[in-house]
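Novice: Would you be able to build a 3D model of this:
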Amino acid sequence: MSAFDDLLAFQRQTEALSSVAERLGWDQETVMPRGATEQRSEEMAAMESVLHERRTDPRIGEWLDAAKPETPAEVRTVELITRDFTRSSRIPARLAAELARVTSLAQGDWAEARANEAPDEFLPTLDNVLMLKREEAAALADGGDLYDALLDDYEPGITGAEVARLFDAMRPRLVALRENILGAENPPQALKGHFPHDTQIRLARACATAFGYDWSRGRMDIAVHPFSSGRWQDSRITTRVVETDPFNCLYSTIHEVGHSSYELGIDEDYAFTPLGRGVSLGVHESQSRIYENQMGRGRAFTGWLFDRMHDAFDGLNVADADAFYRSVNRVTPGYIRTESDEVQYNLHIMMRFDLERDLIAGRLDVTDLVEAWNGRFLKDFGVSVDRPANGVLQDVHWSVGLFGYFPTYALGNVYAGCLNAAMRNAVPGLDEALASGEAEPGVEWLRENVQRHGGLLPPRRLIAEATDAEVGPEPLLDYLDEKFGRIYEL
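Specialist: Down below sits the predicted model:
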């Protein structure tokens, strides 16, 4: 066997073990007994120790030096393994294991504090997580910017300064659109009523099927914070149910189907290699957001959904499919990021981005985080946070150490805006298919132009090649102006 073959054989086992570790995380968030948190934290730490040892094995360096990749896929594989080997080698084994142990425990602490509306119960844990993440960032940054080192884990090739410039460019149009909408004279009617749990789940499964979810390689469960997990032949989704708000369940489901379908749509030849997973969190989010919003919240698909909801719940308080479409896209200054409308969603992300940059840089102490969050939320959204679960405790990300993750949500929206413009040109009959509950034409276009490539191309190059255009925020902002201008008669 060649050095490249040896490298791939070793990497295959590492990827398989990583998948097992991911499955442990899925289990913890869905079906694990609540009393097993401490045991799970030790299991996660042990798995991370094994993975870290493999990722930093000196033989990887030797194989990389001797490898002679020939095809573009082989060259990219070597590039990604080199990147992972370099980053992993900078992190002490002790730190890697401790991060896995502490963040596993912190998930339980966050969930408990959220249920108790008690941030003081969680902030000491968060402070410990933050300390470890700063240590990790310092090891990775090698003298550079700490936040950039963490961001590079989720969106390779972009910096915090670039993200800040992008957000500064987007914010004025988003704020202006929101202000025009909130001042409109004829806002959409809110959907109201009682929507039983089991009926919502049945409809959620129907929506997942409409978007091509492969139930032979996936499943759906309930979680506090919806997520997807897995790759290759096993990618699972979760959702949550609020019996006064069926859109929470249905659109969380469609969103996670987008994530999961990305993993399931990658070329099967890339399985158990670095190419066999989504290339970045921003690209991943582009898939979930374009499924959820540009296709799922469009007039065509909501017409199909209206008929099914009307039958399932014995009528709705909105008069017809047009009123239902407006209700689905209703803009209100709510607290929860995951429930936010398309207009305000990126403003939620911009707030979190600024706060977590300050936390990592040491400009903001954890003890002052609640006050900083509440003050910034009031400034940005004009509403006072009413309770911690609607404020600083709403997101799981910081508890599990995902600093640098939040901006990828907005990057995903930007990528989705670019992809939607290209997809509409390439698939002129898409709305006709969506109106009959069939998203396959759009899903197939995304699978061919984005999903199948896995990690083959860097994030922005992938989007640029898929759309044959420069990546920027204008397609997203133009789409929002046009869509909500019509809905609100601006």
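
Novice: CA only for contacts and neighbour counts going forward, please
Specialist: OK.

Novice: Could you pick out the longest helix of the protein?
Specialist: Secondary structure of the chain per DSSP state H: the longest helix is helix 3-30.

Novice: Just the buried residues of that helix, please?
Specialist: Within helix 3-30, the residues that count as buried by 16 or more other C-alpha atoms under 10 Å are 3-4, 6-8, 10-12, 14-15, 17-19, 21-26, 28-30.

Novice: before we move on, what about stretch 242-253?
Specialist: For stretch 242-253, using 16+ other C-alpha under 10 Å, the buried residues are 243, 245, 246, 247, 248, 249, 250, 251, 252, 253.

Novice: nearest to residue 236, of these?
Specialist: Taking C-alpha to C-alpha as the measure, residue 236 sits nearest to residue 253 out of the buried residues of stretch 242-253, at 10.9 Å.

Novice: Centroid-nearest residue for this protein?
Specialist: Among the residues of the chain, the one closest to the centroid is residue 285, at 4.9 Å (C-alpha atoms, centre = their mean).

Novice: Please name the nearest non-neighbouring residue to it.
Specialist: What sits nearest to residue 285 in space, not counting adjacent residues and going by C-alpha to C-alpha, 6 or more residues apart in numbering, is residue 412, at 4.5 Å.

Novice: Let's compare: structure for the following, please.
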Amino acid sequence: MTDYTDLMDFVRETEALAQVAGRLGWDQETMMPDGATEQRAEEHGAMASVLHARRIDARIAGWLDKAVAEDAIGAAQVRHIRRSFERTAKVPAQLAAAIARETSRAHRIWAQARAEEDVAAFLPALDKVLALKREEAQAIAGDADPYDAMLDDYEPGATAAQLSVMFGAMRPRLVGLRDAIRGQGPAPLLQGSFPEAGQMALTRELALAFGYDLHNGRIDKAVHPFSSGSGLDVRITTRTNPTDPFNCFYSTIHEVGHACYEQNIDRAYLLTPLGSGVSMGVHESQSRIYENQLGRSRAFTGWLFGRMKDTFGDIGIATEDDFFACVNRVADGYIRTEADEVQYNLHVLLRFDLEQAMVSGDLATRDLEAAWNDRFQRDFGFAVDRPSNGVLQDVHWSEGLFGYFPTYSLGNVYAGCLHAALRAAVPDLDDDLARGDTLRATDWLRENVQQHGGLYQPREVITRAAGVAPSEGPLLDYLEQKFGAIYGV
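Specialist: Coordinates of the predicted model:
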């Protein structure tokens, strides 16, 4: 056991340093002064160099050769460590540091370009990031598809070919449902004043209602809401809009889903490879089921309707049914993060196809805006009005997160499977949700998904919890039933 123990002691120190590196990113998004950009880029680069050196330390190979795991947990730890070591060893240290520096710089350039609606100002930075990420992916992939190597970083075992088949099956039913809804009357809209103080007070209440532990977390504001950290320090951010409180509330519930996954992992796995969510698809399944299947359900929105009236007074909605329709309003829009459940995945599919084309070299960054706008017009039937509503809206490419976007739709698919199993296990769940009580639902998710962390492979996590292999069917059935009832189609 000495080799296994030495290996785990070393890895725990590395994981602790990775958490420190993650805190640099949290600070950059929430509190860092604008003038610190260049210094922060060097800090990111330094931390990346330290972590890269530790992850390819020659001693790891020796420990892995000799380590004997006594149980399934130990075997899973070794599996994760071996995978990380083999992938990381293929990437030169200088390249890892360069990626960290350039993505830190590119993030700030993107933010300014987005604010100024200036795509051209961002493209040189994007070119640098894309070139570095291609080099990294090629080093990992060898003779295989570089894009699959990128995807595997976020969803181990998934391939672009597999996801293309799944997404291809989703698209016709999503478009058909969207087009049927477009022929119906619009849903009610909120009216009234929604001050930030009231939004933040209610968002804290919602976070607690969904099980977020503020003793080991905090809620801050950021331009792009996110969750950060794991174990005993898991932080979330949200944003407010004086005319659209749902942006705040459902961003919060979404990030709480991510955060609760991390907070509810077995504490025995703390600061080990099993101590974080197993993949971004599984992670997204938690945020989406919290936000949509639970948070936007008829039962829960009935409770939220009362709390909003208590907080803001008259909101221009007369009944719980009207409020339910308002929360689930299907409407044309540009922004992925604000899209309704019916159209959200169409936004993801657009990005999935474009980034594959960029990585393969079939799409030059100078042509990206035109390609985006043409595809958007075809998919949604109206034109992009400005870059911040189009190609500049997402942070991901500035941060080098190629291969990340498809995990959003995969997470929706996983959530559909989990929701069907949850409803079968707790058939009277709506009685709880109507009181704002999510405990039985979140306990089921903690027991069947969250506590396991990285113990199982991503698809295995969902299969064990749902009782069936992941497929798009349950999600599409749920969407057609829910929105068919709301819109009478």
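
Novice: list the contacts for residue 11 of the second structure?
Specialist: By C-alpha atoms under 8 Å, 6 or more residues apart in numbering, residue 11 of the second structure lies in contact with residue 272.

Novice: What is the neighbour count of residue 255 of the first structure?
Specialist: Each residue near residue 255 of the first structure was counted by other C-alpha atoms under 10 Å, and the total is 27.

Novice: so where is the longest strand anywhere in the second structure in the first structure?
Specialist: Longest strand in the second structure, counting residues (DSSP state E): strand 233-238. Aligned by TM-score structural alignment, strand 233-238 of the second structure falls on residues 234-239 of the first structure.

Novice: Show me the contact partners of the matching stretch.
Specialist: Applying C-alpha under 8 Å, 6+ apart, the external contacts of stretch 234-239 of the first structure come out as 217-223, 225-230, 249, 252-253, 256-257, 260-261, 263-264.

Novice: average offset between it and the second structure?
Specialist: Mean deviation of stretch 234-239 of the first structure from its aligned counterpart in the second structure after superposition (mean C-alpha distance after the TM-score superposition for the first structure): 0.4 Å.

Novice: tell me the secondary structure for residue 300 of the first structure?
Specialist: When classified by DSSP: H, G, I helix; E, B strand; the rest coil, residue 300 of the first structure comes out as helix.

Novice: give the contact list for the closest residue in space to it that isn't next to it in sequence.
Specialist: Nearest non-adjacent residue to residue 300 of the first structure, counting by C-alpha to C-alpha, 6+ apart: residue 435, 4.4 Å away. Contacts of residue 435 of the first structure were listed using C-alpha under 8 Å, 6+ apart, and they are 300, 301, 302, 303, 304.

Novice: do residue 462 of the first structure as well
Specialist: The contact partners of residue 462 of the first structure, taken as C-alpha under 8 Å, 6+ apart, are residue 450.

Novice: Check the contact between residue 381 of the first structure and residue 333; I expect there is one.
Specialist: Yes - using C-alpha atoms under 8 Å, residue 381 of the first structure is in contact with residue 333, at 6.3 Å.

Novice: Those two: which is more packed in?
Specialist: Neighbour count, other C-alpha under 10 Å: between residue 381 of the first structure and residue 333, residue 381 has more, with 18 against 14.

Novice: if I look at that one, how far off is residue 114 of the first structure?
Specialist: 22 Å (C-alpha to C-alpha, to the nearest Å).

Novice: now residue 102 of the first structure
Specialist: According to C-alpha to C-alpha, residue 102 of the first structure stands 18 Å off from residue 114 of the first structure.

Novice: Which of the contacts of stretch 234-239 of the first structure are buried, as a PyMOL select command?
Specialist: Typed into PyMOL, the line below selects the buried ones among the contacts of stretch 234-239 of the first structure, using 16+ other C-alpha under 10 Å:
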select buried, resi 217+218+220+221+222+223+225+226+227+228+229+230+249+252+253+256+257+260+261+263+264
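
Novice: What about the contacts of stretch 234-239 of the first structure, which are in helices?
Specialist: Short answer: the contacts of stretch 234-239 of the first structure in helices (DSSP H) are 249, 252, 253, 256, 257, 260, 261, 263, 264.
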